[in-house]
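In: any chance you could fold what I've pasted below:
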Amino acid sequence: MKKILTLVFVSVLGGIIALSAYTFFLNNEQIVTIEDGNKQPSFLNANYNAKTTNVLNANTPDFTLAAENTIHSVVHVKNTSLVTGGQTLQDLIYGRQSKQRAQVGTGSGVIVSPDGYIITNNHVIAGSDKISITLNDNRTYEAQLIGTDEKTDIALLKIDAEDDLPAIEFGDSDTAKIGEWVLAVGNPFNLTSTVTAGIISAKARDLSGRNSQSFIQTDAAVNPGNSGGALVNSTGQLIGINTAISSQTGSYIGYSFAVPSNIAKKVIQDIIEYGDVQEGILGVSILNRNSKEALEKGINEIEGVYVSEVEEKSGAKKAGIRNGDIIKRLDNIEVSKFSDLSGYLKTKRPDDVINVEVLRDNEIKSIPVKLSKSDIISVDFIDMELRNLPQKFKKETNINEGVVVQSNNNKFLYTKLGIRPGYIITGINDIPIKTVEDISDFVAKYGSNAQDNIFKLEYMNTRLERKEVIFR
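Out: The predicted structure follows:
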């Protein structure tokens, strides 16, 4: 009996202990759960700035001031020309003249002086009979064409306004850096100025394949109506005139190109002061680094440009630059390709002195060179660019007289005679043509009527076969 009572007591005591433990742990678990349920998430305050955000804000430029300083300086340019339509059958039957109709082209322009001078592209106003300018405040004026330069695709216009106009400030395009932020500002559809942003992707770009251009390349969106508009830096200074896009569709697909402001500024100053562009010539020929000769010489990977020939009577010849010199720098501008060199020279005039740094015999030499006039080397003549025969060519062919056709925009001579780059003009009207000086003498004698006074032309084709044609 005693054992039974003891067993019952132990069982009851165990039950009490188990129930107490269960109640204790259950209550604690409930308390924990309630506390977690009432706890709020840790949201950041709206005005909190993480360190990375501060860094990004510090390095990202604010374009609002640059845009404000620029948009009123960019204008809409409308070019109206009269074109003759094709003759219909009725016109032929009744002997009627083809009707003329107005053809309109548009682009942008940039006000560069308070008294109304405006830069645009030559291709925007080419062939125009009437040019009108619409300002950003919608005032419209008829513009006068002051001058153009096809080589740089720059044209200068002038309007007469009642008050001073908001002119843009020129920047120094030579100091612009790859990766620098820029704005492209245009007035393409007469809807007031528009702004796009990007960076400078490259400098001294040549799209012609002839090393005759030196564009700033950007990834700012530029469409055809933006041609002639402004490329500005983050402070609103003009560093380029938007000119071209790289596209197969006619619309922007990633890259755009601008004439550097230093070149554009020099062109318009020349037009205002001299009536045309004054070209300063260094007087050297540069070996194409991809040519067979460059590969044979092992200079296709040099840093700089290799001088293959120095023109007689040029500033380079007089200063002592030699064949085989490698030009590394012009003044403070590094030269790695020919478009670097040609682009900088386009900002200079005859008689300007530049410092040419060359590598010769593993030594760097600094040589001051006085630039020559372009007519000692080449001359424009009846829509052709003619150049003295290179010395190397003279030695190889034993031809010592004549001028070579560098480019030909004379439609008659091209289509009727087939005269193209590489042909050599050897005589005009039985007068031997030895150098471009003889061409200059002929132009001085007949002026703008030079082509009308040519009755005989002697030339050689690219196979060096001699030809002559009599016009009367």
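In: contacts, neighbours, all on C-alpha from now
Out: Noted.
In: who's in contact with Thr194?
Out: Counting by Cα atoms under 8 Å, 6 or more residues apart in numbering, Thr194 touches Ile71, Val185, Gly186, Asn187, Pro188.
In: how distant is stretch 269-282 from the center of its chain?
Out: How far stretch 269-282 lies from its chain's middle: 19 Å, per Cα atoms, centre = their mean, to the nearest Å.
In: list the buried residues of it.
Out: The neighbour-count check on stretch 269-282 (16 or more other Cα atoms under 10 Å) flags Asp270, Ile271, Asp276, Val277, Gln278, Glu279, Gly280, Ile281, Leu282 as buried.
In: second chain to compare with the first, below:
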Amino acid sequence: MKQMKKILGITFLAALIGGAAAIGGYKIFENNQTGSTISEKQQLYFANNPLKVSSTGEVNFVQAAAAVSPGVVHIKTTYAAPSRGDNNSQMDIFRDFFGGGGRSMPSAPRAASGSGVIISADGYIITNNHVVENAEKVEVVLTDRRKVQATVVGRDPNTDLALIKVNATGLPVVKMGNSDQVQVGEWVLAIGFPLDLQTTVTAGIVSAKARSIGIIGREQQGDQITEEEYQEYQRTGKRPKQAANTSIEAFIQTDAAINPGNSGGALVNANGELIGINSAIASQSGYNQGYGFAIPINLARKVVDDIMKYGSVKRGYIGVSFVPLSADNSKEIKTTEITGLYVNDVVAGGGAAAAGLKAGDVIKKVDGVTIYDSPDLQEKIGRLNPGDKVKLTILRNGELKDYSVTLKGEASVGIVANNTTKGATIEKLGATIAPVTPAQKSKYGLSNGVVVTGITEGKAFDNYGIPKGLIITKVNGISVSSVADVEKALPQTRNNMISISGLDGGGTFNYNFPDK
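Out: I've put the predicted structure just below:
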């Protein structure tokens, strides 16, 4: 009897401890369920709401479609009256990059639509930059048919991504997967709102990875890339004229049907996990004719986390310019190598220069992974931050050697302001600006712009990490060439957000911050 009482006592004590631990664990979860980044919000949400789908290898997407569809939303946007100066980037789909050839494009519509993916229960939604760019009003139609107004939290034209927010809670969330694990030939689903239809699911396979189509930079500049320009880019790695940029293109290519309206929607695997954000199609007609392109979710995750933390994307730079090697250009470059990235210039003061890289080196691997083309490098570096270290395997004089490169921020590759005039100070921005010089216009192919020649500590530009030396070409979507132009454009905000865009040493940039 004593033994029985002892056993019961131990059992009761164990149950008491277990219950206390469970309650304590729940309280910890409860106190931290908000999360400070999308990655944390996702981890906490799915710890409490595990995904109830599994991949059996069969061609059956019923569970995956049912799990994801509630978290994909319809985005409707409206715009001011169009003008011929608009770059039409608010149109629901990127211009087709084949067959444009200098055709004039129609004026931007007064209204457009796209898709978005809910990535947190408290209302954060990821979509394409070109879906919401320049929109005066962004409306989200949820799966339960509710219509809610959205605020643009931030945009990143370099990846064609945007983060928007609706004032709602308890929303269904789509789980982020791991795009590094995606394999060519794998079954995928594209979910969105094509052609203004209700939620539509299409299936296909992954046709290729790390695909660059030269479209993001051209869309940023409001111009068309022809088939000849695209073929030249593929052959030499040289971007078309006027397309110097820091756009990151490492698309997942799929033959799942994607049409206008799918932009910003979900590309998911058979497990119902988000592996990409649908962004563009290859088409001469503007409608699906074979292939679609999605932004890898691992890259998108970094972009939205940065937007939440800083209001813009903080990128690290190696500090080199390069040309992808191939059998077609190796003789011209005078090398026997046909794979890797040929370094044709090293930025003084950049991370590569500090690590000892030189012009003429060939980058063969990044962190041990073989590099074949520029997207292989750009996507990996695009997910890192200033101060991060990356191991580059370099071929020099027939020998391979590893170099540890510490990535540096935009200032390390920034455009140095060589203007002799100090410029004028704009108090609202906390910056001194001056018109670009004729030499800068010629060097960067510009028709307008102003240079940031000074930053006031504690003011807007300083608070939001906008460095000295950048060339601003647009303020709130309006082209600027002088201090007067900037001051005139500043009140023309949308959603009470000031938008600053232009060029830095690596290409284009876009900053968005509240109008205070």
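In: after superposition, what is the TM-score?
Out: Their TM-score after superposition, calculated using TM-score structural alignment, normalised by the length of structure 1, is reported as 0.65; 342 aligned residues with a Cα RMSD of 3.6 Å.
In: re earlier: overlap between the contacts of Thr194 of structure 1 and structure 2?
Out: Contacts conserved in structure 2 for those, counting by both residues aligned by TM-score structural alignment, their matches' Cα atoms under 8 Å: Val185, Gly186, Asn187, Pro188.
In: report the separation between the equivalent of the second one over in structure 2 and Val201 of structure 2.
Out: Superposed on structure 2 with TM-score structural alignment, Gly186 of structure 1 falls opposite Gly192. Counting by Cα to Cα, to the nearest Å, the gap from Gly192 of structure 2 to Val201 of structure 2 is 7 Å.
In: out of those two, which sits in the more crowded spot?
Out: Counted by other Cα atoms under 10 Å, Gly192 of structure 2 and Val201 do not tie: Gly192 has more neighbours, with 33 against 20.
In: correct me, but that one touches Ile75?
Out: No - with contact defined as Cα atoms under 8 Å, Gly192 of structure 2 does not reach Ile75; the gap is 10.0 Å.
In: re the thing from before, put the buried members of the kept ones among the contacts of Thr194 of structure 1 into a ChimeraX selection.
Out: One line in ChimeraX is enough to select the buried members of those, burial here meaning 16+ other Cα under 10 Å:
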select :185,186,187,188
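In: overlap in contacts of Gly192 and Ile75 of structure 2?
Out: The contact sets of Gly192 of structure 2 and Ile75 overlap at Gly114, Ser115, Gly116 (Cα under 8 Å, 6+ apart).
In: so which of those residues is the closest to Lys408 of structure 2?
Out: If you rank the shared contacts of Gly192 and Ile75 of structure 2 by distance to Lys408 of structure 2 using Cα to Cα, Gly116 comes first, at 32.2 Å.
In: which residue in structure 1 lines up with that closest one?
Out: Going residue by residue (TM-score structural alignment), Gly116 of structure 2 aligns to Gly109.
In: name the helix or strand for the residue sitting nearest the centre point of structure 2, please.
Out: Nearest to the geometric centre of structure 2 sits Thr159, at 3.1 Å (Cα atoms, centre = their mean). Thr159 of structure 2 is part of no helix or strand, with elements assigned from DSSP states H and E.
In: next one: it from Asp504 of structure 2, what distance?
Out: Counting by Cα to Cα - Thr159 of structure 2 and Asp504 of structure 2 are separated by 16 Å.
In: Thr159 is in contact with Gln220 of structure 2, correct?
Out: No - with contacts counted by Cα under 8 Å, Gln220 of structure 2 stays clear of Thr159, the gap being 10.5 Å.
In: buried sites along stretch 128-137 of structure 2?
Out: In stretch 128-137 of structure 2, counting by 16+ other Cα under 10 Å, buried: Asn128, Asn129, His130, Val131, Val132, Glu133, Asn134, Ala135, Lys137.
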